[in-house]
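Engineer: coords please:
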Amino acid sequence: MGMLIRKEELVSVKLAFGLMAELSGPRLYSCCNCRNHVSYHDDIMSKAFQGRHGRAFLFSHAMNIVVGPKEDRNLMTGLHTVADVYCCDCRQVLGWKYERAYEESQKYKEGKFILEKSKIVKENW
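Structural biologist: Sure thing, here's the model as predicted:
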């Protein structure tokens, strides 16, 4: 009997062995610099965020990225512990990961990713 593997599990296995995940299917987002696939459109939670360089999207998942060191930042919604995220191929800064939110109303962001609109491009639209 065959075993079903979810896309998230397959990506995790590939990344655990140092392989870049090659996403397939419609509506992807890629690094604007090298076209490395970084997320699915379906993983967008909100388009109403502000990044360092303009509009940004909140994603539930991101892949083919490197997470930098954690640091506390005072953002528009209060103090957060965040870590910059980089494309794992070209090392372009794409946004950040929310590690901790200090305000109770902001806890939903923990473990989520901000990818700046100017740093990503649509693929397969």
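Engineer: only C-alpha atoms for contact and neighbour calcs from this point on.
Structural biologist: Will do.
Engineer: my guess is residue 122 meets residue 30, correct?
Structural biologist: Yes. Here residue 122 reaches residue 30: they are 6.4 Å apart, a contact under Cα atoms under 8 Å.
Engineer: can you show me the helices along the protein?
Structural biologist: With DSSP state H as the criterion, the chain has helices at 7-16.
Engineer: can you give me the strands in it?
Structural biologist: All strands of the chain, identified by DSSP state E, fall at 28-31, 37-40, 44-51, 54-59, 65-75, 78-87, 93-101, 113-116, 120-123.
Engineer: sequence B follows; please return its structure for comparison with A:
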Amino acid sequence: MDTKSQATPMFYGHPVFSCSQCAAVIALQDELISKAFSGRDGRGYLMHSAVNVKMGKREDRPLLTGVHTVADVYCMGCNDRLGWYYHKASDQSQKYKEGKYLLEREKLVKENAWKLDE
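Structural biologist: Take a look at the predicted model:
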């Protein structure tokens, strides 16, 4: 087993997004909902779930689609801010984001876990 999958063997062999700073696994690529989101520093991914993250404090934040109650999320490995978690959306049309993560593309590395023929 390679070193990247030692900490999270259940992700071994699956395409994942990892932290660009410390290579901690953050999410399975299968958890991706949309690439058409904006974060603080550029493009973002809306994700069903994330692992190896810790949350900051909840706050009401004005975003492009209205005010949302969010908490910043940080990598457990290196404490880099990766994006935020949507706790609550004030606008009815934005409720689908609740319980989801916005992860910034620039903070992630896409790892495909390709198997090469030997």
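Engineer: which one's more surrounded, residue 122 and residue 30 of the first structure?
Structural biologist: Between residue 122 of the first structure and residue 30, counted using other Cα atoms under 10 Å, the more crowded position is residue 30 (22 against 18).
Engineer: ok, that one - contacts?
Structural biologist: In this structure, residue 30 of the first structure makes contact with 36-39, 120-123, judged by Cα atoms under 8 Å, 6 or more residues apart in numbering.
Engineer: residues near residue 80 of the second structure, how many?
Structural biologist: 16.
Engineer: just give the closest residue to it, not the sequence neighbours.
Structural biologist: residue 74 (5.4 Å; Cα to Cα, 6 or more residues apart in numbering).
Engineer: burial check on that neighbour, number of neighbours?
Structural biologist: Neighbours of residue 74 of the second structure (other Cα under 10 Å): 19.
Engineer: residue in the first structure paired with it?
Structural biologist: Superposed on the first structure with TM-score structural alignment, residue 74 of the second structure falls opposite residue 86.
Engineer: does its match touch residue 92 like I think?
Structural biologist: Yes. If you go by Cα under 8 Å, residue 86 of the first structure and residue 92 touch, sitting 5.3 Å apart.
Engineer: report the contact partners of the residue nearest to the spatial centre of the second structure.
Structural biologist: Most central in the second structure under Cα atoms, centre = their mean is residue 103, positioned 3.6 Å from the mean C-alpha point. Taking Cα under 8 Å, 6+ apart as the criterion, residue 103 of the second structure is in contact with 39, 44-47, 82-84.
Engineer: list just the nearest of these to residue 57 of the second structure.
Structural biologist: residue 84 (10.4 Å; Cα to Cα).
Engineer: what does that closest one align to in the first structure?
Structural biologist: Checking TM-score structural alignment: residue 84 of the second structure goes with residue 96.
Engineer: list the contacts for that match?
Structural biologist: Counted by Cα under 8 Å, 6+ apart, residue 96 of the first structure has contacts 67, 82-85, 113-115.
Engineer: want to throw the residues you listed into a markdown table with distance to residue 106 of the first structure?
Structural biologist: As requested, the contacts of residue 96 of the first structure are arranged in a markdown table below (distance: Cα to Cα, whole Å):
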| residue | distance to residue 106 of the first structure |
| --- | --- |
| 67 | 21 |
| 82 | 13 |
| 83 | 16 |
| 84 | 18 |
| 85 | 20 |
| 113 | 13 |
| 114 | 14 |
| 115 | 17 |
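Engineer: by neighbours, which of those residues wins?
Structural biologist: Going by other Cα under 10 Å, residue 115 tops those with 31 neighbours.
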